[in-house]
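1. Only the shape, not the letters, is given here:
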């Protein structure tokens, strides 16, 4: 983000996130407002400002600072406008490379020479960071002039080496993004502490080797049991979908352990008979689609909305989440058909409600067919968080190759790695014994690929095409430790 140096007369604490205006008792009006470029005239003003600064004044470029990013239709330009509409500064950001894998860069940060003291430079940087975060970006880089490094450092940017551009010393900087960590913390980090009293009983939290698993072997049998609840707000807002998902998540749990599902019990409550009927309708549709009957349960009306399902299946060789070790390859097998569920954009991907029964039942048997060393279905912790859970159960960490992760074209990488993806299974296998789907029937749209490995270092890291790794999850996701 090369830019003409502003004079920093205000502290970060004194500046609002977009205006950079000093707050005092005499004037509460911001001198500028930041918004995306909205017209060709806005862009022309921004380009003239860039030319004056980078070509005429600083001579970083010989004749023009125009480059391929300016021609990228995905590029976003944020401009600082004066109250009368004039352009006082701007910055651009865009995906790095032809395919957007969640790696973006910011560049061409420029401020009008007459507006240096207004705090526009820092405000544009913060606005770009906020925009990148809102877009689910996983890595946000910039190359800035060395003399501006202290400003970026004060704004929280990290330095990652030096370079020279146009004969001027520059610094490679990165804005730390914690979206994956935040999802993992919100959905799973409390489990160890909350569940600790259950460990006191013999067999509590499952037999040795299965702690933290998706389902649990019933002692003395080949039965696998799984149980999941749906959050009440989702039951109230989208009852048929909640009913469908209550079956889906349990079938996925059994599938991840290589178990063939045989039956379910449900516990359903609703404040009205109408809502109760819609919930049951969703359960029944899913039960029919997967061919797994609801054997009984508990149904109540006149109570707050609630929904939980317990499912049963069987296998004599259950696949553990913690059965692999450092050095093993990580594979993601996912259904890439479908779309975001209406009302849940970026959080829930629906690939199952339009599938045929035979397709759904085929997917149920994929982990058993692969017979991997370890497996886990992707839960509300998302692909990255669930990778961390599987690695934790294995007593390991994980590294994911971002560019190798199977992903629907309509899902941005940041959302895909943190959403509930419908049907997605993470498996771990010895590198010399591929556990892929070759030779097994797979419905169209179901894709599997090796996209990482288990490591000796705790947590989850993302490896990018340039060889750089960034931390997605710092340590164990649940705190339950090795299974």
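-> Arrived safely, thanks for sending. In this text the structure is predicted, and so the values were computed from the model without any measurement.

2. From now on I want contacts and neighbour counts done on CA atoms only, so please keep to that.
-> Fine.

3. and stretch 302-314, how far out from the chain's middle?
-> From the chain centre to the centre of stretch 302-314 is a distance of 27 Å (Cα atoms, centre = their mean, to the nearest Å).

4. Do a quick rundown of the helices in the stretch 251-400 of the chain.
-> Assigned by DSSP state H, counting those that start in this stretch, the stretch 251-400 of the chain shows helices spanning 273-290, 357-364, 366-370, 382-393.

5. between the ones you listed, which one is nearest to residue 473?
-> Comparing the helices of the stretch 251-400 of the chain by their distance to residue 473 (Cα to Cα), the top pick is helix 382-393, with 7.3 Å.

6. That closest one: how far from the chain's middle?
-> 12 Å.

7. try this one side by side with the last:
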């Protein structure tokens, strides 16, 4: 655990069952990977006036005066090297899928993807990466329109970039005190091998996946939610910290309220990277319709907490309560 990561567990000073769980999650989930972003965020130049702030799931470039034509969305995702070499088909699939998820998290619809592929001449890895990308693109209805190829690299790597469009934005900068925090996660899946990747996508019908992703732009356009963030490798709690950092807020999260498969341990679920998993904030008035929107497509969604102005993230389980992260003391990504 690095020195910055110690801030997370240093806030946990007692020895309750909850404290032990949170210490494990802080060390095991991908939260520390998100701290690397701060090394970049501090060095970025200011954006043009009127543009959406950096630090969201995608860039959001306003189209027309006051974005009357919506927003052009742009994002990129790089795959972990071990996933590329050990599960190349799944890495290719995920590269397309996570980009589509990022577009959806912003209230958008995907337009097209391009890839940057490096390979060391291993024909099997190359073929499987391409097959995975092609299968996901066909399944999700987003074309691959070009890219960069290097087959003389010392190792295999893959990154995929996506273009999309949103009529109305969802954004992790839009959470406000008294908003309700909602988690929506597709539980119709399983962990991929021994990883923490919760795969509810590769065996799902194409039309179902496309319809599920369409929920997010529908929610944005109907104004059923205000803020949204795709649950990433930082896990549910780590992703919550990122949302709070962007919005300058705090929150209380109740673990017992989190939608979870009965046969999955809470520790594993809090560290999971779900193929369909989103955190949203909404008002009490819009909550019933938001929850019904997910329920109508058999996706579990529930209120798991409430946003406040403290910039602290507290977690409870029964009568136990612990401070998980204090943004007043330590930034995570540096985007706020």
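-> Noted; the coordinates are in hand. Being a predicted model, the structure only gives us computed values, none of them experimental.

8. Please identify the most buried of the helices of the stretch 251-400 of the first structure.
-> helix 382-393 (a mean of 30; mean count of other Cα atoms under 10 Å).

9. what's the mean gap between that helix and the aligned bit of the second structure?
-> With the two structures superposed, helix 382-393 of the first structure lies on average 0.7 Å from its match in the second structure, counting by mean Cα distance after the TM-score superposition for the first structure.

10. Pull up the aligned stretch in the second structure for that helix.
-> With TM-score structural alignment applied, helix 382-393 of the first structure matches the range 235-246 in the second structure.

11. follow-up on the earlier one: nearest to residue 176 of the first structure, out of the helices of the stretch 251-400 of the first structure?
-> Closest among the helices of the stretch 251-400 of the first structure, using Cα to Cα: helix 382-393, at 16.7 Å.

12. who touches that closest one?
-> Helix 382-393 of the first structure is contacted from outside by 180-181, 183-184, 211-212, 321-323, 374-379, 397-398, 416-421, 426, 454, 458-460, 472-473, 476-478, 480-483, using Cα atoms under 8 Å, 6 or more residues apart in numbering.

13. Show me those that map onto helices.
-> 180-181, 183-184, 416 (DSSP state H).

14. Of the residues you listed, which is the nearest to residue 32 of the first structure?
-> For these, the nearest to residue 32 of the first structure is residue 180 (33.2 Å; Cα to Cα).

15. hang on, the earlier thing: dump the helices of the stretch 251-400 of the first structure to a markdown table, plus distance to residue 449 of the first structure.
-> A markdown table is the format used below for the helices of the stretch 251-400 of the first structure (distance: least, Cα to Cα, whole Å):
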| stretch | distance to residue 449 of the first structure |
| --- | --- |
| helix 273-290 | 25 |
| helix 357-364 | 16 |
| helix 366-370 | 13 |
| helix 382-393 | 13 |
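
16. quick one, which of these is nearest to residue 194 of the first structure?
-> helix 382-393 (16.5 Å).

17. If you drop the residues flanking it in sequence, what lies closest to the counterpart of residue 104 of the second structure in the first structure?
-> Counting by TM-score structural alignment, residue 104 of the second structure lines up with residue 255 in the first structure. Leaving out its chain neighbours, the residue that sits closest to residue 255 of the first structure by Cα to Cα, 6 or more residues apart in numbering is residue 364, at 5.2 Å.

18. Give the full set of residues in contact with the one you found.
-> Applying Cα under 8 Å, 6+ apart, the residues contacting residue 364 of the first structure are 251-252, 255, 260.

19. Select from those residues every entry located in strands.
-> Judged by DSSP state E, these include residue 260 as members of strands.

20. Among the contacts of residue 364 of the first structure, which one lies nearest to residue 266 of the first structure?
-> Closest to residue 266 of the first structure, out of all of the contacts of residue 364 of the first structure and judged by Cα to Cα, is residue 251, at 13.3 Å.

21. from memory the closest one sits against residue 259, does it?
-> No: counting by Cα atoms under 8 Å, residue 251 of the first structure stays clear of residue 259, with 9.1 Å between them.

22. For those two, indicate the residue with more neighbours.
-> The neighbour count for residue 251 of the first structure versus residue 259, taken as other Cα atoms under 10 Å, is higher for residue 251 (31 against 28).

23. The closest residue in space to that one that isn't next to it in sequence: what's it in contact with?
-> With sequence-adjacent residues excluded and distances taken as Cα to Cα, 6+ apart, residue 251 of the first structure is closest to residue 261, at 6.7 Å. Under the criterion of Cα under 8 Å, 6+ apart, the neighbours of residue 261 of the first structure are 251, 254-255, 292, 311-314.

24. now those as JSON lines including distance to residue 230 of the first structure?
-> Converted to JSON lines, these look like this (distance: Cα to Cα, whole Å):
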{"residue": "251", "distance to residue 230 of the first structure": "14"}
{"residue": "254", "distance to residue 230 of the first structure": "17"}
{"residue": "255", "distance to residue 230 of the first structure": "19"}
{"residue": "292", "distance to residue 230 of the first structure": "19"}
{"residue": "311", "distance to residue 230 of the first structure": "14"}
{"residue": "312", "distance to residue 230 of the first structure": "18"}
{"residue": "313", "distance to residue 230 of the first structure": "20"}
{"residue": "314", "distance to residue 230 of the first structure": "24"}
